[in-house]
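# Just the structure for this:
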Amino acid sequence: MKTITSRDNPLYKDLKHLAGSSQARRKAGQTLLDGVHLCQSYLALRGAPLHCIVSEGALANPEVADIVMQCEAPHARAHVSAMPDALYNALSQVEHGVGLMFLIATPVLDAPGVLTASAVLLDNLQDPGNVGSILRSAAAAGITQVYCSGGTAFCWSPKVLRAAMGAHFVVDIHENVDLAELVKAAAIPVLATSGYATDRLYDVDLARPVAWLLGHEGQGVAHDLLALATHQVVIPHLGQIESLNVAACAAVCFFEQLRQIQSK
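The predicted structure is shown next:
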C-alpha cells in the first residue's frame, strides 16, 4: 500500500479531476466508485479495480479492511493507496462517507445490434437520480440491455452510480445511441410510455421480450420516436396528479412485464 500525503501528488490530481468533471471522466474512460456497497459489488461482479483509494481513518473499518485486503491479494493486481482523511474528503462527493473508493475503467461496448431481448431505451433523460433508479429497477427485473440517447445523463457519473446501487455491473449500458435507428430495426415490440396513450399497460401482452422507450422528465418521448414505437401505453392512475415520475413509471412497467412472464 502506498501513501499519498500531498495535493500535488500526480495521482491525487488525476483523481480530483475525475471526481469533479464529467468531461474528464468521459475523456479518460474512467470513473470513481465511492462507498463500500459499490466497491463490494464491483469486486463481486467485475473483479479488481484499477486502483483502490482509502482514507487512513477508514482502515479501522472491518468492511473496508476486507476490501483493501482483497485488492492487495497477488492475483488481484490492483494498486492500493491510502491518504489522510482531509485529502480523501476533498475528493469524495459523498457526505459522511466511509472513506473508500475505486478507480475503474468504464466499459467499452460494441455498437448496438438488433434488439431481440428485453431492453430499456432512454430518450434524453437528464436527471441522474432518475437514470440510476431506472438502471436499478431494470437490473432487478432481469433486463440487462440499456440504450441511452446522446442527451441522456452520463451513466457513469457519481450520482447515477449511487442511485443505481450496483446495477451498472449487471447490465450492459450503451450511450450516445441513435434510438430512431435502433427502434426502426428492432425485432421485438417497442413500447413507449405516454400520458396521452389509450392502451393501458395492463392490457398489453408483456410475457415476451419488449423494448421500453422512456422519455424526458418534462416532455416525454420525442414525437419522432413516439411515432416509431409499436405501441404507446399509459399507466392508469387516480387522483389529481398529472403523471408519474419517469423512474416510478419505469418500475411499474418492468415489474408488470415480470409479473406476466412469471404468471405464464
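
# going forward, measure contacts and count neighbours with C-alpha atoms only.
Noted.

# Can I take it that Asp205 is in a strand?
No. Per DSSP: H, G, I helix; E, B strand; the rest coil, Asp205 lies outside any strand segment and is coil.

# give me the number of residues near it?
Counted with other Cα atoms under 10 Å, the neighbours of Asp205 add up to 12.

# what's the nearest residue to it once chain neighbours are set aside in contact with, if anything?
Of all residues not flanking Asp205 in the chain, Gln260 sits nearest, at 7.9 Å (Cα to Cα, 6 or more residues apart in numbering). Counting by Cα atoms under 8 Å, 6 or more residues apart in numbering, Gln260 makes contact with 205-207.

# Looking at those, spot the one nearest Gly20.
Closest approach between the contacts of Gln260 and Gly20, by Cα to Cα: Leu206, at 41.3 Å.

# thought that closest one was touching Ser263?
No. Counting by Cα atoms under 8 Å, Leu206 does not reach Ser263; the two are 10.9 Å apart.

# Would you map the strands across the stretch 1-150 of the chain?
Along the stretch 1-150 of the chain, counting by DSSP state E, counting those that start in this stretch, strands occupy 2-3, 30-34, 51-55, 79-83, 100-105, 119-123, 145-148.

# Please give the structure of this sequence too, so both can be compared:
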Amino acid sequence: MKSITSRDNPLYKRLKALAGSTAQQRRSGHALLEGLHLADAYLQAAGQPETCVVTEGVLRHDEAREIVGRIDPARVYTLPDALFGQLSGVVHGVGMVLLVEKPTLVLPERMDQTCMILDGVQDAGNVGSILRSAAAAGIQHVFCVPGTVYAWSSKVLRAGMGAHFLLSIYEDVETADLTSRLNPNVLVTITDSHGAKAIYDADLSGPLAWVMGNEGAGVSRFWRDNAALRVTIPQPGGMESLNVAAAAAVCIFEQCRQQRA
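Next up, the predicted model:
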C-alpha cells in the first residue's frame, strides 16, 4: 500500500481530472466507483480494479478494511482526507474510490431475448434506476442510443447500485443498426398514453425490446414508427404520466409476472 501526500502527484492529478469531467471519463474509457457498496459489487463481479484510493481514516472501519484486503496491495493508495475531498462527488461520503476500465463490448449479431433500449433518457438518476430494475429482472442487454446520458458517469453508477456489473451496456448505438439486429420475434414495445392496450391486458410473455424515451419528449419518431406493441400503464389516481424510471420498472416486472405465470 502506497501513500499520496501531494496534489502534484501524477496519479492524483489524473484522478482529479477524471472526477471533474464526465467527458474526460468517456474519452479515457474509465470510470470512478465511489463508496463501499460499488467497490464490493465490482470486486464480486469483475475482479481487480486498476487503482483503489482510500482515506487514511476509512481504514479504521472493518468493512472498508475487508474490501481493501481483497485488492492487490500494489494497486492501493492512501490519501489524506483533504486531498480525497477533491475527488469525491458525494457529500459526507465514505473515503474510497476505485478507478476501473469501462468494458469494451461488441454489439451482438442477433438479439433474440428481452432487452432495454434507452432513447434519449437524459437524467442520470433515471438511467441508473432503469439499469438497476433491468438487472433485478434478469435483463442482460441495455442499448443506449445517441442523446442518452453517459451510462458510466459517476451519478449513473451511484444510482445503479452495482447493476452495471451485471449488465452488458452498449452506448451510442444507432437506431437503424440496432433494429437490424433484433430477431423478428423480439417485439419493439413502447409506452403510449393514447389508445394503447393496458399493460395488464397485453401479452408480454415473449421477448420484447422495451424502448424508454426522453423525460420530456418521450419516445422518438423512429421508435414510434417501428413499434410492434404499444402499452399504457393505467393510472387510476389521475396523474398524466409516470417518471420514466418508474414506468420502466412497472413494465419489466409485469413482463416478469406474466412469464412466471
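
# Post the TM-score for the overlay when you can.
In this superposition the chains share a TM-score of 0.96, using TM-score structural alignment, normalised by the length of structure 2; 259 aligned residues with a Cα RMSD of 1.2 Å.

# circling back: from the contacts of Gln260 of structure 1, which single one is nearest Ala24 of structure 1?
Using Cα to Cα, Leu206 comes nearest to Ala24 of structure 1 of the contacts of Gln260 of structure 1, at 40.3 Å.

# got a list of what the equivalent of that closest one over in structure 2 touches?
Using TM-score structural alignment, the equivalent of Leu206 of structure 1 in structure 2 is Leu204. By Cα under 8 Å, 6+ apart, the contact set of Leu204 of structure 2 is 254-255, 258-259.

# so where is stretch 142-162 of structure 1 in structure 2?
Under TM-score structural alignment, stretch 142-162 of structure 1 corresponds to residues 138-158 of structure 2.

# circling back: now distance to Thr104 of structure 2 too, for the contacts of Leu204 of structure 2, in CSV please.
What follows is the contacts of Leu204 of structure 2, written out as CSV (distance: Cα to Cα, whole Å):
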residue, distance to Thr104 of structure 2
Glu254, 31
Gln255, 29
Gln258, 34
Gln259, 31
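
# By neighbour count, which of those wins?
In terms of neighbours by other Cα under 10 Å, those top out with Gln255 at 23 neighbours.

# Surely Trp210 of structure 2 and Ile117 touch.
Yes. Judged on Cα under 8 Å, Trp210 of structure 2 makes contact with Ile117 at a distance of 5.9 Å.

# residues making contact with stretch 62-82 of structure 2?
By Cα under 8 Å, 6+ apart, stretch 62-82 of structure 2 touches 1-5, 36, 39-40, 43, 48-59, 95.

# re the thing from before, how much space separates the match of Leu206 of structure 1 from Gly57 of structure 2?
51 Å (Cα to Cα, to the nearest Å).

# before we move on, back to that, Val146 of structure 1: which of the contacts of Gln260 of structure 1 is nearest?
Relative to Val146 of structure 1, the closest of the contacts of Gln260 of structure 1 is Leu206; by Cα to Cα it sits at 17.9 Å.

# Distance check, that closest one against Ala19 of structure 1.
To Ala19 of structure 1, Leu206 of structure 1 is 40 Å away according to Cα to Cα.

# name the element the residue nearest to Asp205 of structure 1 belongs to?
helix 246-263 (DSSP states H and E).

# That helix relative to strand 119-123, how many degrees between them?
Per axes from the mean of the first three to the mean of the last three Cα atoms, to 10 degrees, the angle that helix 246-263 of structure 1 makes with strand 119-123 is 160 degrees.
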